[in-house]
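Visitor: This is a predicted model, with the sequence first.
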Amino acid sequence: MAEVILVVGQVRRPHGIRGEVVVEVRTDTPEERFTAGARLLTEPAEAGPLTVKSVRNHSGSLLVRFAGVADRDAAERLKGVLLAVDSATLPDTGDPDEFYDHQLIGLAAELADGTRVGEVVDVLHHSQDVLVLRLPDGGEALVPFVGPIVPEVDLDGGRLVLDPPPGLLELG
């Protein structure tokens, strides 16, 4: 699989005078991504890479200090910078039925007989995960990402198999 850069946060603003910044978290695992010593890629690239020096929670916000960012002026220059990781550095989940969103997006959606019914274009995370399919007619369908409806995910083959209940793919 090609390298995929995954955004895990965005610098919102400086906090205080010692170089800390408020980070908007965009990952389910901030405790893994924002830990002392973690190296983060940046967009724009010339802003980094950045190495996390320290992390703390304050009034519901994540405050991060990066190595080499020692004062408010340096922190101010990071405002708006996206923080990211290379998907190749993500650990294997160890669970054959657990996937990262970027692994699912782009997969062909097929019925058991091989009929192509769409392509995964997004994954929504609510009380249960939901795949967003782009249908051949350009419409969309929402498919619960559960074993009985998605019995097979073939990453190497670039597809997943659906066993949808009647009417599911007709609902947009």
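Guide: Structure received. Residues are numbered from 1 along each chain as shown.

Visitor: can we go C-alpha only for contacts and neighbour counts from here?
Guide: Fine.

Visitor: Let me know whether A109 touches V121 as I believe.
Guide: No. Using CA atoms under 8 Å as the test, A109 is too far from V121 to be in contact (10.4 Å).

Visitor: more crowded one of the two?
Guide: Taking neighbours as other CA atoms under 10 Å, A109 and V121 compare with A109 leading, 23 against 18.

Visitor: about what we covered before: between A109 and V121, which contacts overlap?
Guide: Residues touching both A109 and V121 by CA atoms under 8 Å, 6 or more residues apart in numbering: L133.

Visitor: Would you state the helices of this structure in chain order?
Guide: 30-33, 72-76, 101-104 (DSSP state H).

Visitor: same for the longest one, what does it pack against?
Guide: When you say that, I think you mean helix 72-76. In terms of contacts (3 or more CA pairs under 8 Å, 6 or more residues apart in numbering; DSSP states H and E), helix 72-76 is packed against strand 5-15, strand 20-25.

Visitor: putting a second one here so we can go through both:
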Amino acid sequence: MTDRVLVARIGAPHGVRGEVRLFVFTEDPAAILDYDPLTDATGRTRYRITALRAAKDHFVARFANVADRTAAEALTNVDLYVPREALPAPEDEDTFYHADLIGLAVEDEAGARIGTVTALHDFGAGDILEYAPALPGIRAKTLMVPFTRAAVPVVDVKAGRLVVAEAFVERRDPEPEAGEDKDG
């Protein structure tokens, strides 16, 4: 478990008056206003949102001490964090913070280690768990499985592990298709 949690990423400037696009990762995006101040990856630079409004697929935010487009451009791609203790406890046993899952051991149903969680994604059709495989014969740098109860029936954050159902475990690289070269 990490002591700081990523809650947003600053995007490109929006207009010329110092506003930026803001991509919020909290379950309730408006909750980003409850976390003051936010910090960057180093934990040393603090950011305070002074205005926030919804846009098509992001938010538009104004930060204190950012008065023009040049200052806003300097913030592009800055990740914003909050202390772990500032977040509410998960509501139930099926709710997890992504930060709590990153680094967990990935095991098969027999208990054999098959990898380590590297990321969680949501490409629009539900959460996807990405992990770095630890099995011989797998050349892929990472593998992905749906983050559903069917694919990942056990998540034990305290024990530092989760289980991927056998039907979703990749045991070796697939054979190349006819006419495909083995090296890619």
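Guide: Noted; the coordinates are in hand. Just so we're clear, the structure is a prediction, and the values are computed from it rather than from any experiment.

Visitor: TM-score for this pair?
Guide: Once superposed, chain against chain, the TM-score is 0.76 (TM-score structural alignment, normalised by the length of the first structure); 164 aligned residues with a CA RMSD of 2.9 Å.

Visitor: quick revisit: most tightly packed of the helices and strands packed on helix 72-76 of the first structure?
Guide: Using mean count of other CA atoms under 10 Å, the stretch among those with the largest mean neighbour count is strand 20-25, at a mean of 23.

Visitor: Pipe the helices and strands packed on helix 72-76 of the first structure into JSON lines and attach distance to V117 of the first structure per row.
Guide: Formatted as JSON lines, those follow (distance: least, CA to CA, whole Å):
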{"stretch": "strand 5-15", "distance to V117 of the first structure": "27"}
{"stretch": "strand 20-25", "distance to V117 of the first structure": "34"}
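
Visitor: L155 of the first structure is nearest to which of those strands?
Guide: Of all those, strand 5-15 sits nearest to L155 of the first structure, with 18.1 Å by CA to CA.

Visitor: The closest one packs against which elements?
Guide: strand 20-25, helix 72-76, strand 82-86.

Visitor: Which of the helices and strands packed on helix 72-76 of the first structure sits closest to S61 of the first structure?
Guide: Nearest of these (CA to CA): strand 20-25, 6.5 Å.

Visitor: Could you check the angle the closest one makes with strand 82-86?
Guide: Going by axes from the mean of the first three to the mean of the last three CA atoms, to 10 degrees, strand 20-25 of the first structure is angled at 60 degrees with respect to strand 82-86.

Visitor: coming back round to it: most packed of the helices of the first structure?
Guide: helix 72-76 (a mean of 18).

Visitor: dump the residue contacts of E130 of the second structure.
Guide: Applying CA under 8 Å, 6+ apart, the residues contacting E130 of the second structure are 117-121, 142-145.

Visitor: And these, which of them are buried?
Guide: 117-120, 142-145 (16 or more other CA atoms under 10 Å).

Visitor: what about R46 of the second structure, how many neighbours?
Guide: Counted with other CA under 10 Å, R46 of the second structure comes out at 14.

Visitor: And Y47 of the second structure, what's its match in the first structure?
Guide: Matched to the first structure by TM-score structural alignment, Y47 of the second structure sits across from L50.
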